[in-house]
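K.L.:
here is a sequence with its predicted model. Questions after.
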Amino acid sequence: MKLFQAESLTLSRSVVAIGAFDGVHRGHQSVIREMVRKGNLEGVPTVVYTFSPPPRVYFQGARTLTSPEQKLTLLERLGVTHTILAKFDEEYVKRTALEFVEELSRINPKCMIVGDDFRFGNNRAGDVSLLKSYFNVQSINPICCARGERISSTRIRELIVKGKQEQVLPLLGWM
């Protein structure tokens, strides 16, 4: 897997998954596996576009579930070809939604996979419908655990705070 900074990768075609992917939990893994499957089917490179630190950590001071190094290792194990690790800082958050779209155009996504609640750009101005006006976008519905609850980084953090490690491990799926 090759690592890139924001705005430094150019590809003629790709399949892309975008998200914070903090924890690379089972929900994230299903998104990434679907991206890798589509990339293999199309014969094009796969790209995970992610952030360091994750936006929720930057804005809300949330606990980080995986270090950038752990995240990259887990993404590589899932078969990702390229990862863009955008430095999520004061300068990055000023970018407009259209600037983000322009950057994505440089990797020519044949298909893009995002969560159904994905937002981007300054003040979260961009959403899935805006992306769909520029790219072929597949939004993924939430992945749930056996008890029917949504698997999310927020839920995992809450379980950690409550000391419920035995419930965290199955949600992560990699420990």
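P.N.:
Yes, it's here.

K.L.:
okay, CA-based contacts and neighbour counts for the rest of this
P.N.:
Fine.

K.L.:
in this protein, which spans are strands?
P.N.:
Listed in chain order, the strands found in the chain under DSSP state E are 2-4, 14-18, 46-52, 82-87, 109-115, 119-120, 126-127, 137-140.

K.L.:
so the lengthiest helix in the chain versus strand 14-18, what angle?
P.N.:
Of all the elements of type helix in the chain, the one with the most residues (DSSP state H) is helix 26-42. For helix 26-42 against strand 14-18, the angle by axes from the mean of the first three to the mean of the last three C-alpha atoms, to 10 degrees is 170 degrees.

K.L.:
okay, pairing it with this:
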Amino acid sequence: MPLTFDTISTTLSRLQHDETPTDGRSPAAVAMILAEGPLGLQLLLLERAADERDPWSGNLAFPGGRVEAGETLRQAAERETREEAAIELAAARHLGRLADCVGAHMPVRIACFAYGFGHEPPAVTINHESRDAFWANLADLADRGRHVSTEVHFRGGSMTVPAIRLPQPDKPVLWGITYRLVMQFLQMHGLI
């Protein structure tokens, strides 16, 4: 049975969220943007620009960032998406929120909000924070043949991590927090 926005929304509505965590981590929020494509649902990924001040420099990510004073988590995800990808999420269907993800190497707590665009993906115009934006098919992300353990570089060191190799040969592997959010999404919908 194909995955639909209705089934995603129903699944995400079952999750409970701690709106006031006390773990001392900095709150941040991202948008997982889905669109209907010719091969089924696809997911927007940004390839971050090279920047020595950015610990996630060059990695694949969802649009998002830190929460500003007076913002809710969802407002932060929507603002960051507007700034980083020129996408107005008010035009999309809000599908719900995944379980929060905490940084393994950075003191952050990421809230991830899912949105769906029907029929065709929105136009994307990236800002200086990204090198590229592209759509990845969920089927490719769920393909176990693409799931690997690989060495990545982070904050001056290297480590071996679980990752997904994308079909685009010029793209880095998907790993880290974005990988964990994608895996959570795929698992909760029975895609892997």
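P.N.:
Yep, that arrived. Source: prediction; values computed, not measured.

K.L.:
can you give me the TM-score here?
P.N.:
For this chain pair, the superposition-based TM-score is 0.27 by TM-score structural alignment, normalised by the length of structure 1; 97 aligned residues with a C-alpha RMSD of 6.3 Å.

K.L.:
about what we covered before: ranking the strands of structure 1 by burial, who's on top?
P.N.:
Stretch with highest mean neighbour count among the strands of structure 1: strand 14-18 (a mean of 26; mean count of other C-alpha atoms under 10 Å).

K.L.:
list the contacts of that one.
P.N.:
Residues outside strand 14-18 of structure 1 that contact it (C-alpha atoms under 8 Å, 6 or more residues apart in numbering): 31-32, 35-36, 38-39, 44-50, 107-114.

K.L.:
quick one on the thing from earlier: redo the strands of structure 1 as a markdown table? Include distance to E102 of structure 1.
P.N.:
Output for the strands of structure 1, formatted as a markdown table (distance: least, C-alpha to C-alpha, whole Å):
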| stretch | distance to E102 of structure 1 |
| --- | --- |
| strand 2-4 | 16 |
| strand 14-18 | 14 |
| strand 46-52 | 14 |
| strand 82-87 | 15 |
| strand 109-115 | 12 |
| strand 119-120 | 13 |
| strand 126-127 | 13 |
| strand 137-140 | 15 |
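
K.L.:
and the next element down the chain from the strand of greatest length in structure 2?
P.N.:
Counting residues, the longest strand found in structure 2 (DSSP E) is strand 26-37. For strand 26-37 of structure 2, the succeeding helix or strand toward the C-terminus, using DSSP states H and E, is strand 40-48.

K.L.:
tell me the helices and strands packed up against that next one.
P.N.:
With contacts defined as 3 or more C-alpha pairs under 8 Å, 6 or more residues apart in numbering; DSSP states H and E, strand 40-48 of structure 2 has these neighbours: strand 26-37, strand 60-61, strand 130-137, helix 138-142.

K.L.:
can you pull the buried residues of it?
P.N.:
Buried residues in strand 40-48 of structure 2, counting neighbours by 16 or more other C-alpha atoms under 10 Å, are found at 41-48.
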